[in-house]
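Engineer: sequence isn't available, so here's the structure alone:
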């Protein structure tokens, strides 16, 4: 069983994923982290990104994130092209991950752009993490040491929250950790058909 976990930037998906990690027999796939790794390790991706953005796309540290982010969050077409390079490879990698974890109760698939990348179509259930817009902006500014303008630019490339909520089986309202823990436990118990 594949359970999608998504939510807008700054909603607290990573925190929620960490709470799910405390349950023994599940596997968690972090699409963003794996995509970042693949952008450095996959020769296919590296060649295509260099072709799209030029040699500046990679530096001695690996992927030149600042350079690429500066372009894609201002140019939707470039972002679309980048996604069309990275997403097929991530999907392939995820399929391999699922095959290796068939013995688990379920695979939790954390993906910020679950709907946008159409990965939601491969999920049996979808959980969206929700918090109000201002909280999301403040959390992201603090986390990424970013500006409000930069955060809003990134948000423009994600689905609107109500669109995500309408397509989700479960919603976690992530305003404080204790309440979030209770919601995570409840959903896990439902997913594993345990009594609580």
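Structural biologist: Nice, thanks for sending it over. None of the values given here were measured: they were computed from a predicted structure.
Engineer: every contact and neighbour count from this point should use C-alpha atoms.
Structural biologist: Noted.
Engineer: residue 175: which element?
Structural biologist: Taking DSSP states H and E as the criterion, residue 175 maps to no regular element, lying outside all helices and strands.
Engineer: for the nearest residue to it once chain neighbours are set aside, give me its contacts.
Structural biologist: Nearest in space to residue 175, with sequence neighbours left out and distances taken as CA to CA, 6 or more residues apart in numbering, is residue 131 at 6.4 Å. With contact set as CA atoms under 8 Å, 6 or more residues apart in numbering, residue 131 has these partners: 11, 173, 174, 175.
Engineer: and residue 34, how many neighbours?
Structural biologist: Here the neighbour count serves as a burial measure; for residue 34 (other CA atoms under 10 Å) it reads 14.
Engineer: can you give me the neighbour number for the closest residue to it other than its chain neighbours?
Structural biologist: If the residues on either side of it in the chain are set aside, residue 34 comes closest to residue 90, at 7.1 Å by CA to CA, 6+ apart. Residue 90 has 19 neighbours, counted by other CA under 10 Å.
Engineer: over to residue 159?
Structural biologist: Using other CA under 10 Å, the number of residues around residue 159 comes to 16.
Engineer: still on that earlier bit, gap between the residue nearest to residue 175 and residue 145?
Structural biologist: Distance from residue 131 to residue 145, counting by CA to CA, to the nearest Å: 20 Å.
Engineer: put this next to the previous one:
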């Protein structure tokens, strides 16, 4: 198994890279999706969040009110740490279950938005960073996601810098241009990943002989 950590700043295009890699045969483990699943209604995760933050972080239907919770933790490091202490262990446990089910020959892509911010590079065999300039990120967030420029800049400022992400990369994908320029780069990354996975498999078999 080859374990890949995929990350990138908000608006850099990481989700499109995930989609392409999955199409080539990668097993995707999406930490954002798992983070939503572990606090779905009826889960122990949601019960723990309510115990910590109060029932006011629920919607009328009993689901987690993400904007309201975000308003509580955004800008308050103590409250953010309290939330992370609940959610992160649940995400790690579920990710481990999914990875174990993938099979020993798989290329497993962990889509982790805050990989650099949380110092997680050492958890993976390789780190792939999807890179875009701050100007491109801002344009996409405003034009495609409907954020105001101020909202977009706040989100970007809360993440690692471009330089910090680039310094963590074993492989870098430049997504500063049009979508047509992205797929050839992802294909090249996939060739690199399959070559490394095959070499690792051969080394493992040799060690067993």
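Structural biologist: Received, thanks. Remember, predicted model here, so these are calculated numbers, not experimental data.
Engineer: one step back: pipe the contacts of residue 131 of the first structure into TSV and attach distance to residue 77 of the first structure and neighbour count per row.
Structural biologist: Compiled in TSV, those are given as follows (distance: CA to CA, whole Å; neighbours: other CA atoms under 10 Å):
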residue	distance to residue 77 of the first structure	neighbour count
11	26	26
173	33	17
174	32	21
175	34	15
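Engineer: coming back round to it: can you pull the contacts of the residue nearest to residue 34 of the first structure?
Structural biologist: Listed by CA under 8 Å, 6+ apart, the contact partners of residue 90 of the first structure are 31, 34, 35, 38.
Engineer: need the strands for the second structure, in chain order.
Structural biologist: Using DSSP state E, the strands found in the second structure span residues 2-8, 27-30, 107-111, 126-131, 171-174.
Engineer: right, and those - which one's nearest residue 207 of the second structure?
Structural biologist: Between residue 207 of the second structure and the strands of the second structure, the shortest separation by CA to CA is 16.9 Å, and it involves strand 2-8.
Engineer: which among the contacts of residue 90 of the first structure count as buried?
Structural biologist: Judged by neighbour count, with 16 or more other CA atoms under 10 Å as the criterion, the buried members of the contacts of residue 90 of the first structure are 31, 35, 38.
Engineer: taking strand 2-8 as reference, get the angle to the top helix by length along the second structure.
Structural biologist: Of all the segments assigned as helix in the second structure under DSSP state H, the longest by residue count is helix 182-208. On the basis of axes from the mean of the first three to the mean of the last three CA atoms, to 10 degrees, helix 182-208 of the second structure is oriented at 150 degrees to strand 2-8.
Engineer: how far away from the center of its chain is helix 182-208 of the second structure?
Structural biologist: Distance of helix 182-208 of the second structure from the chain centroid (CA atoms, centre = their mean, to the nearest Å) equals 21 Å.
Engineer: what does stretch 66-86 of the first structure give?
Structural biologist: Going by CA atoms, centre = their mean, where stretch 66-86 of the first structure is centred and where its chain is centred differ by 16 Å.
Engineer: which parts of it are buried?
Structural biologist: Within stretch 66-86 of the first structure, the residues that qualify as buried by neighbour count (16+ other CA under 10 Å) are 68, 72, 73, 78, 79, 82, 85, 86.
Engineer: same deal with stretch 141-161 of the first structure?
Structural biologist: Of the residues in stretch 141-161 of the first structure, those scored as buried under the neighbour-count criterion (16+ other CA under 10 Å) are 141, 150, 151, 155, 157, 158, 159, 161.
Engineer: tell me the contacts of the residue sitting nearest the centre point of the second structure?
Structural biologist: For the second structure, the residue nearest the mean C-alpha position is residue 112 (1.9 Å; CA atoms, centre = their mean). Shown here is residue 112 of the second structure, whose contacts under the criterion CA under 8 Å, 6+ apart are 5, 6, 7, 30, 31, 32.
Engineer: same question, residue 9 of the first structure
Structural biologist: Neighbouring residues of residue 9 of the first structure by CA under 8 Å, 6+ apart: 112, 136, 140, 154, 155.
Engineer: how much space separates residue 103 of the first structure from residue 27 of the first structure?
Structural biologist: With the distance defined as CA to CA, residue 103 of the first structure ends up 10 Å from residue 27 of the first structure.
Engineer: those two: who's more crowded?
Structural biologist: When residue 103 of the first structure and residue 27 are compared for neighbours, residue 27 comes out ahead with 21 against 12, by other CA under 10 Å.
Engineer: buried stuff in stretch 85-102 of the second structure?
Structural biologist: Of the residues in stretch 85-102 of the second structure, those buried by neighbour count under the rule 16+ other CA under 10 Å are 86, 87, 88, 90, 91, 94, 95, 99, 102.
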